[in-house]
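Visitor: give me the fold of what follows.
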Amino acid sequence: MPVMKCGPLRPIQRVMLIFPPFFDVKHVFDPMVCPPLGIASLAAYIRDRVDVAILDCVAEAPGQREPEGDLYERVGLSWDQILDCIRAFAPDMVGISCLFSNQFACVRVLSEKIKREIDPDMVVVAGGTHPSFLAEQTLLKTAVDYVVLGEGELGLAGILDAHNRGERVEEIDGIAFRGENGAIRVNQRTTWIENLDDLPLPARDLLPMEAYFKAGKPMAYHWRKRRNTPIVSSRGCPFGCPFCSSYLHWGKRFRTRSAENVLAEIAHLKSRYDIQELKWQDDNLTADRKRAMAIFRGMVDRGLTMPWNTPNGIALWTIDDELMGLMKQSGCYQITLAVESGDPDTFAAYVKKPFSLDRAREVARLAKKHGISTVAYFIIGFPGETLEQVQRSMRFGLDLGVDYLVPFVFNPLPGSDLWRTCVESGRITEDYAYEKGNHYHQARLNVAAFDARELELIQRRTYLRNLLRMPLRNPKEFAAWYGRQLFFQPDFLALFAANIMDTGKLLFQKAMGRPAGTSSS
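Guide: Predicted structure coming up:
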């Protein structure tokens, strides 16, 4: 791999930021197609320094799939199409987002192709959660020149200033790079953006916004209006759940945009893009209850009421009848309860957020009272978790009475405390292959206290049991959501049927006493 060259750094006048394709398991899920606010925020931050363009490889070709071996496929633009786009813009720097681990293979292949087929001196930068926590591995396994760690605006701007103003790369906070002797240097992030109101709005004007509306596959797939977009009003999380890396990526201190700043963005989205629905991507939207009330009340008072949901979760400990009522009034139609585990011992060990299982029950009850649909996220198969604990957790989930119950199979997120535990215990190595596939619906690791292949059966059986109850528990929601899927997604029924048949095969194998295999897709 290249090392940093002696002498002046290459001036950078044009930057292309790329959201790469996904490597995903064949015939399991359609990938989400939603605006990548991370690189849109970076573009807005640096556009006064350089000419900048954004290439969203998934949104530009959401139905384009190319096989990558027997089990996987790459979703989005082809390598040649991406390289043609880079050549057309002729940047001095390419920044590649790696928000999900199943994009890392694209970072590796694309960085090598850029250097080999376009320009060996092209400056290539990677950012996002995966390279942030595996920076050394990223630099060793790819042709990337820099990794920007965590919150990216300051680090990326620092690299541009070093190249264009003669400042020292070695002094930039929150980046990793190869030095002159080839040694990898990691400058851990120590500074964060203190006032989020100082940030410009994400550069949505550089994104193919109409493509997202047409695709109809936003984060978590639920929507009421096709002209929807994600919005983020805060960063950071102080709670430090050991399975999560978000609080390390964005910092442990909860930082917020002011209610006035957020309302101004909503007004801009409505007037500029005719946005008719919001997807709050905050980890803890209502953690500052007073601010949340001001946002929701402002939406009502200023004529900004529109459907919205919280696909990334919500601060359950802040929710009461008054807040839930105002949420409904401002347009909330769905909340996500990130319960994580319904087993008391697992919950106590792994969930550090300040709520209880009883509180989760109360919030689910309040949502039903106000006519707000509910999604509940659970994780099964934590390190050392027993079969009985997993079954107890899923019974709790079913008894919770939510509309959509989503159990994820535990896989260690790079950078999280449990990832480090799995490395230190020998369950995985630091070179564990994250390159391909969405593994949160597949049991690829044996970290629980029983055969991990059972997890897929439990996961699928629980999901189906909750789904079968939904037509009776909430027939309006059932008809509306599945009706939209059938009408707007022609391949939905075939994909759904394939997953049902695969689940039936797994259950049949178990009934016949044969080992339950992983997905045949």
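Visitor: all contacts plus neighbour counts: C-alpha atoms, from now on.
Guide: Fine.
Visitor: how about the strands in the stretch 301-450 of the chain?
Guide: With DSSP state E, counting those that start in this stretch, the ranges of strands along the stretch 301-450 of the chain come out as 308-310, 332-340, 373-380, 404-409.
Visitor: same thing with the stretch 1-150 of the chain?
Guide: 14-19, 22-25, 51-56, 65-68, 72-75, 93-97, 123-127, 146-148.
Visitor: now those in a markdown table, with mean neighbour count?
Guide: Below are the strands of the stretch 1-150 of the chain laid out as a markdown table (neighbours: other CA atoms under 10 Å):
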| stretch | mean neighbour count |
| --- | --- |
| strand 14-19 | 23 |
| strand 22-25 | 27 |
| strand 51-56 | 21 |
| strand 65-68 | 15 |
| strand 72-75 | 23 |
| strand 93-97 | 25 |
| strand 123-127 | 27 |
| strand 146-148 | 30 |
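Visitor: for these, give me TSV that also has distance to Val406.
Guide: Output for these, formatted as TSV (distance: least, CA to CA, whole Å):
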stretch	distance to Val406
strand 14-19	26
strand 22-25	18
strand 51-56	27
strand 65-68	26
strand 72-75	23
strand 93-97	27
strand 123-127	28
strand 146-148	32
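Visitor: following up with a second sequence; could you model it the same way so I can compare the two?
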Amino acid sequence: MDRISRRIHSKTSWMHGMASAPRARFDLQVTWVIIFYHVLARRILHGSGTRTPVAARVNLQGRERMRVALVYPDYYQSGCIRGQPQGRVHLGSGYLSACLKRSGHDVAYLHLVEPVTREGFLEWLGNQDVGLVAFSTTSLMFPKVKELARWAKEETGLPVVVGGVHPTLDPSGTLQVPHIDFACLGEGEWTLVELAEALEGRGRVEEIGSLWGRWRGREFSNPVRPLVEDLDTLPFPDRSIYDMSKMAPDQRERITVMASRGCPYHCRYCSNHAQRRAYPNGDRYVRFRSVDNVLAELEGLAEQAEGIDHVRFDDDILTLRPRWFEEFVREYPRRVKLPFICNCRADLLDEDKVAKLKEAGCKTICMGIESGNPWLRRHVLGRRMTDEQILRAFRLCRKYGIGTVSLNMMGFPHEDFSMVLDTVKLNARAEPGITQITVFRPFPGTELYRLCIEEGYYAEEEADTIFTRRSTLRLRSLTDEQMELISEFITPLAYLYNQVFSLPSSLSTVLEKALDAFLSGSKVPYSWKRRLGEEMLRRLPWEWFLSTKY
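Guide: As a prediction, this is how the structure comes out:
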């Protein structure tokens, strides 16, 4: 029984004991009392036609120290595999926590690596004594964030703010959710700090830069604040919030760090170009921490951590700035002495860079192939690199003994299955250590999102769901079965094509066409195609692909 219902029950019980009142008049009085309490309850908890301002429901002012709940749902790509959690270190949460704590606030962090029940989430939230609930989300995870926000709002009435890529690209859509009070656009460290302070009474919520929302019956949408141009002014991420038992095994063996923010390229499927447009100083979108600042963080972490065997740089392109790169490859092996993994762009790698990366301790480079079809890659995805540039980058890595990971996608507008097979074949020629492929999903604010809507690919009924292995688009030339086949068996199929390409050209051409016809043939039973993938998976010499630990 909720609090108001208990009060009604207590009141009516007492009134039933009034023997002197006439029964009819007494029943009428009880009826009016119940109606009065329920009307009052509805106005307090739900408002009368419009949302009641948060300040009317929760008294946040006068708190000596604001405690903020940071919630990061992570299970659309994580969950558990064979009982092992698969969470990833989210540096964004670490930066938010560090800035809040530097400003005198406290943090409760919830990293959700698998689905949670309403009861479980509210039990955790109820034990934290927080004054603000903050979610960080991508578009893929936003459907779950909406549900969590509703639970939090209905149970506690606390203010709810959502930040991350999704509200940055679609703030209006984010605030259409009635249980979300604020949307934080762009980099959120200082916006969240100012919001916590304003809720304590030390500022005006409706004047905070980069914040959109509803407050005291008034809607507001403030301009995005400038980017933090000097990343060295930010504190190091607060790693005390991470529960490493929730992380994937590889996450427990590495230090994840970012030396930079932003990417200068204009890939049409990526949110970077849309985010860059949001800032008043978007021409400074790409920023690097100083080499000394990065290595100082790593030195401290390497000394404290146990069981750490490598560093993972999560930057979009670590080799982007030549002068920074030269200083980094000179100082890193002297000061850190741990192997590292990084992301690079294939058309930016040359022999000199690869040699220096190897000498500095690079063990693996991750590169996006994305599509093996040159026309699709250039005209649909906006990636202006050739097959030869991609193959040369992978060859150089093999020459210097650096492992490779290729990153691929499928399910694009205008893509058919022959183009998907082009992706398999380019991976077969590149011979990466690990091949990964995902199904494309358009993100709000990107050019491909707009194209999908304009050309009728966008399926509104599927947009609010979480899918990672089948498309949410109305594709005209690809089926779910075809994408499922490649999702599960791209590695063994790439190996099979690799073996075909190693044969004499006359025989190779015939076998390639035969394999194409078998995999794409509409009259070939799907079960036969899966059987081929399963057989190749069993016969696959894993040392050919897993040449390095990723």
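Visitor: returning to that earlier point: deepest-packed of the strands of the stretch 301-450 of structure 1, please.
Guide: The highest average neighbour count among the strands of the stretch 301-450 of structure 1, using mean count of other CA atoms under 10 Å, belongs to strand 308-310 at a mean of 26.
Visitor: residues making contact with that strand?
Guide: Contacting residues not belonging to strand 308-310 of structure 1 are listed as 277-282, 331-336 [CA atoms under 8 Å, 6 or more residues apart in numbering].
Visitor: now do the buried residues in the helix or strand where Lys214 of structure 1 lies.
Guide: In the assignment (DSSP states H and E), Lys214 of structure 1 maps to helix 209-215. Judged by neighbour count using 16 or more other CA atoms under 10 Å, the buried positions of helix 209-215 of structure 1 are 209, 211-213, 215.
Visitor: immediately after it, which helix or strand?
Guide: Per DSSP H and E, the first helix or strand lying C-terminal to helix 209-215 of structure 1 is strand 228-231.
Visitor: find me the equivalent region of that next one in structure 2.
Guide: Counting by TM-score structural alignment, strand 228-231 of structure 1 pairs with residues 254-257 of structure 2.
Visitor: how close does the matching stretch sit to structure 1?
Guide: Stretch 254-257 of structure 2, aligned to structure 1 and superposed, deviates on average by 1.4 Å (mean CA distance after the TM-score superposition for structure 1).
Visitor: ok, now which ones touch Leu132 of structure 2?
Guide: Leu132 of structure 2 touches 66-69, 158-161, 196, counting by CA under 8 Å, 6+ apart.
Visitor: one more time with 6 Å, if that's ok
Guide: The contact partners of Leu132 of structure 2, by CA atoms under 6 Å, 6 or more residues apart in numbering, come to 68, 159.
Visitor: that one matches what in structure 1?
Guide: Mapped onto structure 1 by TM-score structural alignment, Leu132 of structure 2 lines up with Met93.
Visitor: how close does its match get to Ile184 of structure 1?
Guide: Distance from Met93 of structure 1 to Ile184 of structure 1, counting by CA to CA, to the nearest Å: 20 Å.
Visitor: hey, where'd the helices end up in the stretch 51-200 of structure 1?
Guide: Taking DSSP state H, counting those that start in this stretch, the helices of the stretch 51-200 of structure 1 run over residues 79-89, 104-113, 129-133, 135-141, 153-165.
Visitor: now for these, which one comes closest to Phe410 of structure 1?
Guide: Taking CA to CA, helix 129-133 is the member of the helices of the stretch 51-200 of structure 1 nearest to Phe410 of structure 1, at 16.6 Å.
Visitor: other residues contacting that closest one?
Guide: If you take CA under 6 Å, 6+ apart as the criterion, helix 129-133 of structure 1 is touched by 99, 101, 138, 149-150, 414-415.
Visitor: identify the residues contacting the spatially most central residue of structure 2.
Guide: Central residue of structure 2 (CA atoms, centre = their mean): Thr138, 4.6 Å from the mean position. Thr138 of structure 2 is in contact with 165-166, counting by CA under 6 Å, 6+ apart.
Visitor: same thing but 10 Å
Guide: By CA atoms under 10 Å, 6 or more residues apart in numbering, the residues touching Thr138 of structure 2 are 72-74, 145, 163-169, 443.
Visitor: same deal with Thr191 of structure 2?
Guide: Counting by CA under 10 Å, 6+ apart, Thr191 of structure 2 touches 96, 163, 184-185, 197, 208-211, 224-225.
Visitor: repeat that for Thr421 of structure 1.
Guide: Applying CA under 10 Å, 6+ apart to Thr421 of structure 1 gives the contacts 242, 383, 412, 427-428.
Visitor: by neighbours, which of those wins?
Guide: Counting neighbours by other CA atoms under 10 Å, Pro412 leads the contacts of Thr421 of structure 1 with 24 neighbours.
Visitor: quick check, Leu323 of structure 1 in contact with Arg289.
Guide: Yes - using CA atoms under 10 Å, Leu323 of structure 1 is in contact with Arg289, at 8.3 Å.
Visitor: Asn164 of structure 1 maps to what in structure 2?
Guide: Aligned partner of Asn164 of structure 1 by TM-score structural alignment: Glu200.
Visitor: tell me how far the closest residue to its match other than its chain neighbours lies from Ala198 of structure 2.
Guide: Nearest non-adjacent residue to Glu200 of structure 2, counting by CA to CA, 6 or more residues apart in numbering: Gln61, 4.4 Å away. For Gln61 of structure 2, the distance to Ala198 of structure 2 (CA to CA) stands at 9 Å.
Visitor: compare these two (neighbour count), which wins?
Guide: Using other CA under 10 Å, the more surrounded residue of Gln61 of structure 2 and Ala198 is Ala198, with 18 against 15.
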